[in-house]
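J.: Got a predicted structure plus its sequence, pasted below:
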Amino acid sequence: MRKKYFIAIFLVVFTMMLSSFAFYTYQIIYTPNVLIEQEDRYFAIPRGTTFKQLQDKLSDERIVNDLVSFSFLAKLKDLDTNVKNGMYLIKGDMTNMELINLLRSGAQTPVKLTFSNARLLKQLPKILTQNLEIDSAELAPILFADTTAQYYGFKKETFVSMFIPNTYEVYWTTRPKELLDRMKAEYDRFWTEERKQKAKDLNMSKEQVSTLASIVQGETNKMDEAPTIAGVYINRLKRGIPLQADPTLVFAIGDFSIRRILNKDKEFESPYNTYKYRGLPPGPISMPSIPAMDAVLNYADHNYLYFCANSDFSGYHVFAKTLVEHNVNAAKFQRALNRERIYR
């Protein structure tokens, strides 16, 4: 009888312990434990992060509510030996199991890489790495290496044209070489057969189109008149007339605060001085935008050979077919600059 009593007690205790363990196990696996009553959040795991560092990061950033239960299940699922770096979108009220499966899978959420313009190649490392794990110091030596431009089919002077301003989705963990490969792939994707044919019709290479587009872009931010400006330069190129483009001279001098070109500036010695040298300069004077390149490829067919900024400072330009007409327009703009006391 006594034996049966102890067996009954044991069964009751065992059943209670089993129930408690089952309930705890259920809580560990199926009860929300991540970003409780918080919004979805991006969570970065840098290269070389240990499991202990991951635990600390999840705790410090208030990602996980109960770190003990998370850690217990994570070790059972071998996350402690399989930490994968990346940028992950963690959703509110996830369970331990959902978070662990996400981190073990390495299923990163792409980040947006957006850039609009840069005048110089040396500005690119900071621009391109703004949302990535790599920093500018890691990208710069590769970007500036003597062989890099050649590897991608460019000269140093034209290499900047490979980077087409846009918004791209990339992985936070993207390495420098992968990033450059991606930019080259996007460049090739931009140059469709239709665009390549239009460049051929202009008797221009892709790099020359980019160079002219950068000049057009330097002249105006009003893209509705960009094809007209492109048409002026194409007319001058066809006739062998120097482009005399102020933005190329500003680029050559290297002072981008200049608002007024002086006659002495036109004597500045540089292959980018299109007052002294006919034809296109050696390469783009900035990263040309897609609208600027399309403005060149779809230039307005007209007889204008000259243009200057409108004296109303609207950002638009006035166009002329003859030098006499242009000189009248230019004198009007010079007087407007004097009135505003813009001397440089």
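T.: Good, I have the coordinates.
J.: For the rest of this, base every contact and every neighbour count on C-alpha atoms.
T.: Will do.
J.: burial count for residue 127?
T.: Residues lying near residue 127 (other C-alpha atoms under 10 Å) number 17.
J.: cool, and residue 182?
T.: The number of residues packed near residue 182 is 16, by other C-alpha under 10 Å.
J.: Check which helix or strand it maps to.
T.: Under the criterion of DSSP states H and E, residue 182 resides in helix 176-190.
J.: other SSEs contacting that helix?
T.: Helices and strands touching helix 176-190, by 3 or more C-alpha pairs under 8 Å, 6 or more residues apart in numbering; DSSP states H and E, are helix 136-144.
J.: all helices of this protein, in order?
T.: Ranges of helices within the chain are 2-30, 51-60, 67-76, 96-105, 124-128, 136-144, 148-151, 176-190, 193-201, 206-219, 226-239, 246-253, 290-297, 323-339, based on DSSP state H.
J.: can you pull the contacts of the nearest residue to residue 132 once chain neighbours are set aside?
T.: Leaving out its chain neighbours, the residue that sits closest to residue 132 by C-alpha to C-alpha, 6 or more residues apart in numbering is residue 172, at 4.6 Å. Residues in contact with residue 172 (C-alpha atoms under 8 Å, 6 or more residues apart in numbering) are 86, 87, 110, 111, 131, 132, 133.
J.: same deal with residue 2?
T.: With C-alpha under 8 Å, 6+ apart as the criterion, no residue contacts residue 2.
J.: From residue 9, how far out is it?
T.: 11 Å (C-alpha to C-alpha, to the nearest Å).
J.: out of the contacts of residue 172, which are buried?
T.: 86, 87, 110, 111, 131, 132, 133 (16 or more other C-alpha atoms under 10 Å).
J.: Check it against this one:
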Amino acid sequence: MSRKVLRRLGVFVFLLALLAVAVAFWGWQRYSGFADAPVSGIEAGERLVVERGDSLPVVVRKLREAGVRDGHEAEWRVLARELGAAGRLQVGEYALEPGMTPRAILLAMRDGKVVRYAFTVLPGRNIRELRASLAAAEPLRDETSDLDDAALMDALGHPGQHPEGRFLPETYHYTLGDSDLDVLGRAHRAMARALDEAWASRDPDGVLASPEEMLVLASIVEKETGIAEERPRIAGVFERRLAIGMKLQTDPTVIYGLGSAYDGNIRRRDLETDTPYNTYTRAGLPPTPIAMPGVEALQAVARPAEGDALYFVAIGDGSGRHAFSATLAEHNAAVARYLRRYRQARQAERGPVVAPDTGTGPRSP
């Protein structure tokens, strides 16, 4: 072969190699631009659901349906292999937001960074209110709406247990596919742990005979005040009343006993009408909790504050705080001050002056 032909062949090979390098460089640039450039077509709040058995082509198709038009399937495949995501996309619901890149999308699906929702069990809510809130929570699957309270506790694995007070106030996170029964099961287990811890830390000289009694009293303390530092003092008042056989005389138990008949006002006939929850007509604790107590209420009952107070009444200054008294005379004076503040406030509003309930704490015997 002549030198001239060899030279031409060498030039051809060089140009071919140069072309290959150029094509590779172009492909690399295109791939890099695809992998790390924000995708177009995604609107805020868009979701993508990866279901069991979905392959990468299926996921890419779902991305197209969600508005993503960037990249060919081959580019998604190459990127998935690079990230170690091929065959490892986790089942779940994923958030697609404007500005996300293909790399970020596949990493989220590889690492299972699914959308998490939150449901909060509020302190002081009763089981009826809790179940109504759960029914409105989305996208929880409904597994309990057809169950009465007894069937619900049976489904949770606690047949015969009263549901009131058994679910710890806390925020619980869940994902698409979880059910209301899942959330309730976690809240029930959390309350069982919190109650065990509170019972283990209790004052050994206290009057409560069981964790169940602690739960009942904690639910009353929870309903009586939203002021954290007052809870041990209120728990102490109830502890002392129980110790001397004095009726608790606490309005929240009466309200609970009224159920749906309660219209926002407690009347004298309500205080005098006997129910299992009327602590004006019956001594000792009511038969069940009346609400969901938080950890602070449980700990307050475990370690009530020392003192000699047997009474408390709202101060009436809008703070939600209470005045504590050791004697009936002191308590009556505190009630008089509360009523005086109430009347002054109503007169300032130019409204009718009608004497309200004399507070949220135990009344005089």
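T.: Cool, the structure landed. In this text the structure is predicted, and so the values were computed from the model without any measurement.
J.: tm score of chain vs chain?
T.: TM-score of the superposed chains, computed with TM-score structural alignment, normalised by the length of the first structure, equals 0.74; 338 aligned residues with a C-alpha RMSD of 4.6 Å.
J.: quick one: the residue nearest to residue 132 of the first structure and residue 302 of the first structure, what's the gap?
T.: 47 Å.
J.: returning to what we had before: just the buried ones among the contacts of residue 172 of the first structure now: which is nearest residue 336 of the first structure?
T.: Lowest distance from residue 336 of the first structure to these (C-alpha to C-alpha) belongs to residue 131, with 43.0 Å.
J.: residue contacts, the closest one?
T.: 111, 112, 113, 172 are the contacts of residue 131 of the first structure under C-alpha under 8 Å, 6+ apart.
J.: these two touch, right, the first one and residue 173?
T.: No. Residue 111 of the first structure sits out of contact with residue 173 when judged by C-alpha atoms under 8 Å, with a separation of 9.8 Å.
J.: quick one: common contacting residues for those two?
T.: Joint contacts of residue 111 of the first structure and residue 173 (C-alpha under 8 Å, 6+ apart) are 87, 132.
J.: if I look at the residue nearest to residue 132 of the first structure, how far off is residue 110 of the first structure?
T.: Residue 172 of the first structure is 7 Å from residue 110 of the first structure, by C-alpha to C-alpha.
J.: and what of residue 277 of the first structure?
T.: 46 Å.
J.: do residue 132 of the first structure as well
T.: Distance, residue 132 of the first structure to residue 110 of the first structure, by C-alpha to C-alpha: 10 Å.
J.: Also residue 237 of the first structure?
T.: Distance from residue 237 of the first structure to residue 110 of the first structure, by C-alpha to C-alpha: 44 Å.
J.: Near residue 83 of the first structure, how many other residues are there?
T.: 21.
J.: actually residue 3 of the first structure, not the one I typed
T.: Applying other C-alpha under 10 Å, we find 8 residues neighbouring residue 3 of the first structure.
J.: quick revisit: switch the buried ones among the contacts of residue 172 of the first structure over to TSV; also include distance to residue 254 of the first structure.
T.: Formatted as TSV, those follow (distance: C-alpha to C-alpha, whole Å):
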residue	distance to residue 254 of the first structure
86	39
87	39
110	37
111	34
131	28
132	30
133	31
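J.: quick one: which of the helices of the first structure is nearest residue 315 of the first structure?
T.: Taking these one by one with C-alpha to C-alpha, helix 206-219 is closest: 9.2 Å.
J.: between the closest one and helix 290-297, how many degrees?
T.: For helix 206-219 of the first structure against helix 290-297, the angle by axes from the mean of the first three to the mean of the last three C-alpha atoms, to 10 degrees is 110 degrees.
J.: Helix 206-219 of the first structure vs helix 226-239, what angle?
T.: Helix 206-219 of the first structure runs at 120 degrees relative to helix 226-239, counting by the same axes, to 10 degrees.
J.: so how much does helix 206-219 of the first structure differ from the second structure once superposed?
T.: Comparing helix 206-219 of the first structure with its match in the second structure after superposition yields a mean distance of 2.0 Å (mean C-alpha distance after the TM-score superposition for the first structure).
J.: which other helices and strands contact that helix?
T.: Other elements packing on helix 206-219 of the first structure under the criterion 3+ C-alpha pairs under 8 Å, 6+ apart are helix 193-201, helix 226-239, helix 246-253, helix 290-297.
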